[in-house]
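A.B. asks: Any chance you can model this:
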Amino acid sequence: MNHVKLNWHTVKVSGRIAHYGVGGSDGPVVVFLHGWGLADRTYARSLGYLASNGLRVYAPALPGFGGTAELPEDERDLHGYAAWVREFLRTIGITGPVALVGHSFGGGVAIRTAYDFPDTTSQLILLNSIGGSSWTNNRGVLKAIAQRPLWDWGLHLQADLLPTRQMANVLPVILRDAVPNLLRNPGAIWRVANLARTADLTTELAELNKRKLPLVIVWSQNDNVIPEATLMSLHAGLDDPKLITVPGGHGWLLADPDRFGEVITNVLQVVESAAPATPRKPGRAA
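C.D. replies: Alright, predicted model coming up:
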């Protein structure tokens, strides 16, 4: 499938520079939140395929990444990122709830955004997301997520890129964006890594479940970065959420844009068909 090219823009969110991509038709609005160390442009090919399926896709570079200004010091937590997402939506003219899609760290931000600001989110799609309460060490011992050492993330990220096809498709775009991010703002890289490795959002997920927010978890079979125990603890706090399993590693959506576009489009169509006949429509940016 030919993919739509995203257009790239710069705006000021709360008086600070922010970058984002946008593409697609005037269909349902999808806001995509990227993973740790990456940026909006990292996912351009995958999001282009998604935009080709009749969706209007927005992809901001989160604070501290991709040239978007970092949050003030007292706002550098998941609530601060969630508040930034809400303000970003207001800035670009989106006034109604959107489908919020988050990958890895972006999944954690998406959870907090939906929890803290219910009016922003009509449905939540979590792709290999952080936020579970548990992990297993190399001896198979179940531990609290806050006990996972930072170096363990690095080792498993390296292992995730080892398959040849995954490395060939994913490594170049990761290096293109992760290295400049590291050089531009190394402090943000490490602060967000610490947020990601210690995030336990099971309480927030349980509350979202009570609110009956449509929520889908997408997980890849060979994710070496976020272990299965984290998936299980995400799943446990919800009332049998829809779980979709796909081939690949942590960066499967970068390695296989076609599958990503197909999965997300199908999820959105299922949720939309189950919605009331006159759903509330989100506003759109010009």
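A.B. asks: all contacts plus neighbour counts: C-alpha atoms, from now on.
C.D. replies: Noted.
A.B. asks: Report how many residues lie close to Thr203.
C.D. replies: Thr203: 16 surrounding residues under other C-alpha atoms under 10 Å.
A.B. asks: check contacts around the closest residue to it other than its chain neighbours.
C.D. replies: Distance criterion C-alpha to C-alpha, 6 or more residues apart in numbering; nearest residue to Thr203, sequence neighbours excluded, is Gly237 at 7.5 Å. Contact analysis of Gly237 by C-alpha atoms under 8 Å, 6 or more residues apart in numbering lists 202-203, 205-206.
A.B. asks: how much space between Gly237 and Leu55?
C.D. replies: To Leu55, Gly237 is 30 Å away according to C-alpha to C-alpha, to the nearest Å.
A.B. asks: Same check on Ile17?
C.D. replies: 26 Å.
A.B. asks: who's more crowded, those two?
C.D. replies: Under the criterion of other C-alpha under 10 Å, the comparison of Ile17 against Leu55 puts Leu55 first, with 21 against 14.
A.B. asks: Wait, Leu142 touches Ser134, no?
C.D. replies: Yes: using C-alpha atoms under 8 Å, Leu142 is in contact with Ser134, at 6.6 Å.
A.B. asks: Mind jotting down where the helices sit in the protein?
C.D. replies: Listed from the start of the chain, the chain has helices (DSSP state H) covering 44-51, 78-91, 105-116, 150-160, 164-184, 186-198, 202-210, 228-236, 252-255, 257-274.
A.B. asks: Columns distance to Pro72 on top of these, output as CSV?
C.D. replies: Below are those laid out as CSV (distance: least, C-alpha to C-alpha, whole Å):
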stretch, distance to Pro72
helix 44-51, 28
helix 78-91, 9
helix 105-116, 17
helix 150-160, 24
helix 164-184, 16
helix 186-198, 11
helix 202-210, 24
helix 228-236, 29
helix 252-255, 31
helix 257-274, 33
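A.B. asks: this one as well, want them side by side:
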Amino acid sequence: MTLRRTLAIAAALVAAALFATIAYVAWRPEVLVAAEFARQLHGAGLSKQARNVAGHRWVYAERDADQTDAPTLVFVHGFTGMKENWFPLARVFGGRYRLVIPDLPGWGESERLPRENYGFLAQSERLAAFIRSVSPNKPVVLVGHSMGGGIAALVAAGHPELVSRVALLDAAGVRFDDNRFGAEVLAGQNPFGVHDRASLDRYLATVYHLEEAMPRIPWPADRAYIAQRTRDAAFEQAVLDHIGRGPERFLPGEEAARIGQPTLLLWCQQDAVIDPSAAALYAARIPQASTVLLDDCGHMSMMERPAEVAAAIDALIERGRPR
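C.D. replies: Predicted coordinates for the structure are as follows:
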């Protein structure tokens, strides 16, 4: 066999393997999404863990601190969010703290059970049990975003022995000034609903202000994401009925008056989801809170401004004082 023929056969085999790979990814685009999440997990120095708590299997990311006596930070994502939302912030922190980043029950890779309530109060009790499990006998710094901020406020108020400090980022749970997002929720819609590429682009444009921070979801990964969000539509609607329109919708703000720990309130001024007026409403109920308003960012503060968010949490840990 001549060298030229050998090279031609090798090139054909490589091309066939490449075509097969492309075809497989196009057929199973969720493989591409999983690979990207694994890359982000590794890039942030995190490992994936799982444990059964409060009747659910929790999947979470974790990283130990450089020093064994460092504080433990627990991050809680928002509505339609996932643990991966916190990975940019995890990279900024390095090894200063132990990090625990769960998918809340019902979301991401954690277990969802039929006919369960995944509203503010039920999730706060599950989160309290999770904190007891991952950090026994040592209170944590609890950081919650959006819906996760409302859940974190309830845990800090109702289980103060579990939380040494609390940070509420763009947190839900109070009656903020009217905006389009709030009006659509009250009208019975899901402004975050995704069922095609146009609604996906609308969702991303609503939660992000900085285009450079917006996740790129190219074909065929967008197919997998859209399919998953379409399957989740009924679940999302049920949760939104609890936290956006039901009797619990303002419970975090009402209970916030019981928060005695050092508290950080952090908002982005261009937040089109939870209007920045919410920060003042929380501050009126938590007089010891420090408020940080960041400019030129939207609802996803920890992804759009991770360095500034990390600095504010550092200050909360280093200089916070209890009421």
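A.B. asks: Can you pull the TM-score for these?
C.D. replies: The TM-score (TM-score structural alignment, normalised by the length of the first structure) is 0.78; 262 aligned residues with a C-alpha RMSD of 3.2 Å.
A.B. asks: Under the alignment, what does the residue nearest to Thr203 of the first structure map to in the second structure?
C.D. replies: In the second structure, Gly237 of the first structure lines up with Arg285, judged by TM-score structural alignment.
A.B. asks: again with Pro214 of the first structure
C.D. replies: Under TM-score structural alignment, Pro214 of the first structure pairs with Pro262 in the second structure.
A.B. asks: Neighbours of that match, how many?
C.D. replies: 23.
A.B. asks: if we can go back for a sec, look up how far Gly150 of the second structure lies from the match of Gly237 of the first structure.
C.D. replies: Arg285 of the second structure is 14 Å from Gly150 of the second structure, by C-alpha to C-alpha.
A.B. asks: what residues are shared contacts of those two?
C.D. replies: With C-alpha under 8 Å, 6+ apart, Arg285 of the second structure and Gly150 have common neighbours Gly253.
A.B. asks: got a list of what the alignment partner in the second structure of Leu6 of the first structure touches?
C.D. replies: Using TM-score structural alignment, the partner of Leu6 of the first structure in the second structure is Leu46. Taking C-alpha under 8 Å, 6+ apart as the contact definition, Leu46 of the second structure lies against 61-63.
A.B. asks: Just the buried subset of those residues, please.
C.D. replies: 61-63 (16 or more other C-alpha atoms under 10 Å).
A.B. asks: wait, which of those is closest to His242 of the second structure?
C.D. replies: Nearest to His242 of the second structure among these is Ala61, at 27.0 Å by C-alpha to C-alpha.
A.B. asks: Next, count neighbours for the aligned residue in the first structure for Pro306 of the second structure.
C.D. replies: If you follow Pro306 of the second structure across to the first structure using TM-score structural alignment, you land on Pro257. Residues lying near Pro257 of the first structure (other C-alpha under 10 Å) number 21.
A.B. asks: likewise Met232 of the first structure?
C.D. replies: Met232 of the first structure has 14 nearby residues by other C-alpha under 10 Å.
A.B. asks: For the aligned residue in the first structure for Ile317 of the second structure, list the residues it contacts.
C.D. replies: Alignment note (TM-score structural alignment): Ile317 of the second structure maps to Leu268 of the first structure. Neighbouring residues of Leu268 of the first structure by C-alpha under 8 Å, 6+ apart: Ala99.
A.B. asks: tell me which element Pro4 of the second structure is part of?
C.D. replies: Careful, residue 4 of the second structure is Arg; it's not Pro. Assigned by DSSP states H and E, Arg4 of the second structure belongs to helix 3-27.
A.B. asks: what's the matching range in the first structure for that helix?
C.D. replies: Under TM-score structural alignment, there's no match for helix 3-27 of the second structure.
A.B. asks: The residue nearest the centre of the first structure and Leu127 of the first structure: what is the separation?
C.D. replies: Geometric centre of the first structure, nearest residue: Gly102, 1.8 Å, by C-alpha atoms, centre = their mean. Distance of Gly102 of the first structure to Leu127 of the first structure, computed by C-alpha to C-alpha: 6 Å.
A.B. asks: Next: Leu78 of the first structure.
C.D. replies: From Leu78 of the first structure to Leu127 of the first structure the distance is 17 Å (C-alpha to C-alpha).
A.B. asks: now Asn181 of the first structure
C.D. replies: 22 Å.
A.B. asks: What of Leu231 of the first structure?
C.D. replies: 10 Å.
A.B. asks: cool, Leu234 of the first structure as well?
C.D. replies: 12 Å.
A.B. asks: returning to what we had before: please verify my assumption that the match of Pro214 of the first structure contacts Arg165.
C.D. replies: Yes: using C-alpha under 8 Å, Pro262 of the second structure is in contact with Arg165, at 5.1 Å.
A.B. asks: residue in the first structure matching Thr80 of the second structure?
C.D. replies: Aligned by TM-score structural alignment, Thr80 of the second structure pairs with Gly37 of the first structure.
A.B. asks: distance between stretch 293-313 of the second structure and the chain's centre?
C.D. replies: 14 Å (C-alpha atoms, centre = their mean, to the nearest Å).
A.B. asks: same deal with stretch 5-25 of the second structure?
C.D. replies: 40 Å.
A.B. asks: Quick check: buried residues in it?
C.D. replies: Val25.
A.B. asks: Check stretch 86-102 of the first structure too.
C.D. replies: Going by 16+ other C-alpha under 10 Å, stretch 86-102 of the first structure has these buried residues: 86, 88-90, 92, 94-102.
A.B. asks: Can you verify my assumption that Ala278 of the second structure contacts Asn179?
C.D. replies: No: Ala278 of the second structure lies out of contact with Asn179 (C-alpha under 8 Å); the separation is 11.9 Å.
A.B. asks: Looking at those two, which is more packed in?
C.D. replies: Set Ala278 of the second structure next to Asn179 and count neighbours by other C-alpha under 10 Å: Ala278 wins out with 20 against 12.
A.B. asks: quick one: contacts for the more buried one?
C.D. replies: 170-172, 174-177.
A.B. asks: Make TSV out of these and add neighbour count and distance to Arg321 of the second structure.
C.D. replies: Converted to TSV, the contacts of Ala278 of the second structure look like this (neighbours: other C-alpha atoms under 10 Å; distance: C-alpha to C-alpha, whole Å):
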residue	neighbour count	distance to Arg321 of the second structure
Asp170	31	22
Ala171	31	21
Ala172	33	24
Val174	22	24
Arg175	16	27
Phe176	18	27
Asp177	11	30
